[in-house]
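Novice: this one's sequence-less:
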């Protein structure tokens, strides 16, 4: 009898992908003879395959209709038994329907053989609720340790750091200021991050390493002490860079969750989002928040996000120092 073929349709953002890893683990244990296929964006392919949680990755292209039809054709040829939809988007639902699986599981209300209630934003808890609806037993409820790295990835990152003037024994901190384009409300000030970078170097003897996109150019230009590695790593190389860092400093973002997943202490700046729902998982992390009544409002836009604006560099550095001190004492 052929094994089950299960396709998992992931959300597009990095953090949401990390949120799905415990569910993939439970799915594999619940269906040990199944072939699990991830449908995900191309940059996430290597992370998923190295995790050992999936057998194959079908890349989900952006935009072009012809590319999407080719993807659907590839999925149809696999004769899927089950499609698991971590995404609630209409586009994902249409693609899953076109792939012709025997059954579908998701958070919707129609056309699903198995369904779960989605509570709040995408989260590990929501994804685990979905695989539990499939009858899977959940033994691990966090993503820590589920991002796997091999020595070739670590070697590439060591070479990158060497070319940037950071030797193997040089301690560094990774700074990630930006969120996805739709969630700019979560961002702190460029001046604040630049001030933190200066103090990482002067007070804590940590080289500040900046990661992110071109949108973070302002931060890079405000401090001469920043080593700018924006756009110079793949997702899996970014994971290796984070693994080697003494601490991560940044906002609620996919990069923050990736840092926590590889076991790096996180000093995370939170304002409109709730760390009880989307905070970093694992031990040794510190949450930095201001004292405003509208904290954790969960809004996606705000004319004057005081919750982030009132966070001070002093508060951030204090949390970073605590992370580093606790790491040394472990």
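Specialist: Everything's here; your move. Values in this document were obtained by computation on a predicted structure and should not be read as measured data.

Novice: going forward, measure contacts and count neighbours with C-alpha atoms only.
Specialist: OK.

Novice: Could I get the full set of helices for the stretch 151-300 of the chain?
Specialist: All helices of the stretch 151-300 of the chain, identified by DSSP state H, counting those that start in this stretch, fall at 151-163, 190-204, 217-222, 235-243, 254-261, 275-278.

Novice: possible to save those helices as CSV with distance to residue 51?
Specialist: Shown next, in CSV, are those (distance: least, Cα to Cα, whole Å):
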stretch, distance to residue 51
helix 151-163, 13
helix 190-204, 32
helix 217-222, 32
helix 235-243, 10
helix 254-261, 12
helix 275-278, 22
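
Novice: Of all those helices, which one is nearest residue 62?
Specialist: helix 235-243 (17.5 Å; Cα to Cα).

Novice: One more to weigh against that first structure:
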């Protein structure tokens, strides 16, 4: 979601050294963004939604010292609609960074040297990030997500697929059943049923993938899916390898999670089980052909990590998921998909 803003910053300041301050998960995705020179990895208390991060003031003091050592000229603080810029702004203030740019409706004193008024909450996150730059006069070019997997990730993706018996250029369906919280995960049993139905109708491998912590989930679905065409990458793929695998897929099936954004960046057609945790307008794919499946509920958007109402927003029959996949495969059968790389042309959704 930050890629277009980083490209805009690079275009405005071509000789600048751009350092990304990111969570461990964000840092693992940083190699996909060609505009970054360095990464500072930090588990920030202001991003600890679960409250599980142990009390350790030295951790934040260490961040301030790291930032001070970087002798940065400016800090651009990008936040979602629900995040506050003030904690990271305070760290940057203590580090002596002279120019601190963020967007907030509430007043936070002089912690920000430039405080932009944020756009409406329903604004797409890509546009929200770019809004911050526009507020200080940075010209905005394209708004498309794009990734640039390193050569070693491309080679690793080919090796991983080859181990599953999938030759270079051979079409396959990629299924990513995981998500960062249970409120965004479609039922594993229904995933298995949908895969079973899809496997009876298509003549291509169906590949399951997930993060290391999702390996058990992936294996559970593989065992339950009664189809000889199902293969599994387990939880062995890194984010950068996954991006390269998504770029090779004929179709992605998953939840509203990271692989969905990778598919949008790679222009990979997708069918997404989009839970009611968020507004579609905030995070939905905008460039790749996409079908979003969700049942309307009075509690959406809930912004919860766990659902107390039996996941009614994802009460979608497996047959409907399989039919949506077949429809997307048919609609995009003759579509020449151009891999989205920095500077590459992109196709309009559904074209």
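Specialist: It's in. Predicted, not measured: the structure shown is a model, and the values here were computed from it.

Novice: follow-up on the earlier one: single out the most deeply packed of the helices of the stretch 151-300 of the first structure.
Specialist: Stretch with highest mean neighbour count among the helices of the stretch 151-300 of the first structure: helix 254-261 (a mean of 27; mean count of other Cα atoms under 10 Å).

Novice: any chance you could map the strands in the first structure?
Specialist: 5-9, 35-40, 56-59, 82-85, 103-106, 114-115, 172-176, 207-210, 227-228, 247-251, 266-269, 286-288 (DSSP state E).

Novice: Quickly compare these and say which is most buried.
Specialist: Ranked by mean neighbour count under mean count of other Cα under 10 Å, the strands of the first structure are led by strand 266-269, which reaches a mean of 29.

Novice: which other helices and strands contact that one?
Specialist: strand 247-251, helix 254-261, strand 286-288, helix 313-329 (3 or more Cα pairs under 8 Å, 6 or more residues apart in numbering; DSSP states H and E).

Novice: Wait, residue 288 of the first structure touches residue 319, no?
Specialist: Yes. Here residue 288 of the first structure reaches residue 319: they are 7.1 Å apart, a contact under Cα atoms under 8 Å.

Novice: give me every residue that touches the most centrally placed residue in the second structure.
Specialist: Per Cα atoms, centre = their mean, the C-alpha nearest to the average position across the second structure is that of residue 258, at 3.1 Å. Residues near residue 258 of the second structure by Cα atoms under 8 Å, 6 or more residues apart in numbering: residue 179.

Novice: and if you look at residue 137 of the second structure?
Specialist: Counting by Cα under 8 Å, 6+ apart, residue 137 of the second structure has no contacts.

Novice: Just give me the match in the first structure for it.
Specialist: In the first structure, the residue matched to residue 137 of the second structure (TM-score structural alignment) is residue 135.

Novice: Spell out which residues are contacts of both of residue 288 and residue 319 of the first structure.
Specialist: residue 267.

Novice: Map the residue nearest to the centre of the second structure across to the first structure for me.
Specialist: Match for residue 258 of the second structure (TM-score structural alignment): residue 254.

Novice: Could you measure from that match over to residue 184 of the first structure?
Specialist: Taking Cα to Cα, to the nearest Å as the measure, residue 254 of the first structure falls 13 Å from residue 184 of the first structure.

Novice: What is the burial count for whatever residue of the first structure lines up with residue 13 of the second structure?
Specialist: In the first structure, residue 13 of the second structure lines up with residue 31, judged by TM-score structural alignment. Neighbour count for residue 31 of the first structure, taken as other Cα atoms under 10 Å: 17.

Novice: what sits against residue 31 of the first structure?
Specialist: Contacts of residue 31 of the first structure by Cα under 8 Å, 6+ apart are residue 136.

Novice: same thing but at 6 Å, please
Specialist: By Cα atoms under 6 Å, 6 or more residues apart in numbering, residue 31 of the first structure lies in contact with nothing.

Novice: State the distance from whatever residue of the second structure lines up with residue 201 of the first structure to residue 267 of the second structure.
Specialist: Matched to the second structure by TM-score structural alignment, residue 201 of the first structure sits across from residue 199. Distance of residue 199 of the second structure to residue 267 of the second structure, computed by Cα to Cα: 23 Å.

Novice: can you check residue 39 of the second structure too?
Specialist: 26 Å.

Novice: again, but for residue 86 of the second structure
Specialist: 35 Å.

Novice: the more surrounded of these two?
Specialist: Shown here are residue 86 of the second structure and residue 267; by other Cα under 10 Å, residue 267 has more neighbours (28 against 21).

Novice: Now do the same for that one: its match in the first structure.
Specialist: Checking TM-score structural alignment: residue 267 of the second structure goes with residue 263.

Novice: same deal with residue 71 of the second structure?
Specialist: Looks like residue 71 of the second structure aligns to residue 79 there (TM-score structural alignment).

Novice: What separation is there between its match and residue 99 of the first structure?
Specialist: From residue 79 of the first structure to residue 99 of the first structure the distance is 8 Å (Cα to Cα).

Novice: Please apply the same query to residue 207 of the first structure.
Specialist: Relative to residue 99 of the first structure, and taking Cα to Cα, residue 207 of the first structure is found at 48 Å.

Novice: so what's the corresponding residue of the first structure for residue 128 of the second structure up against?
Specialist: Aligned counterpart of residue 128 of the second structure in the first structure: residue 126 (TM-score structural alignment). Contacts for residue 126 of the first structure (Cα under 6 Å, 6+ apart) come out as residue 118.

Novice: how does it look with 8 Å?
Specialist: Here residue 126 of the first structure is in contact with 116, 117, 118, 119 (criterion: Cα under 8 Å, 6+ apart).

Novice: Give me the buried subset of those residues.
Specialist: When the contacts of residue 126 of the first structure are checked for burial by 16 or more other Cα atoms under 10 Å, the buried set is 116, 118.
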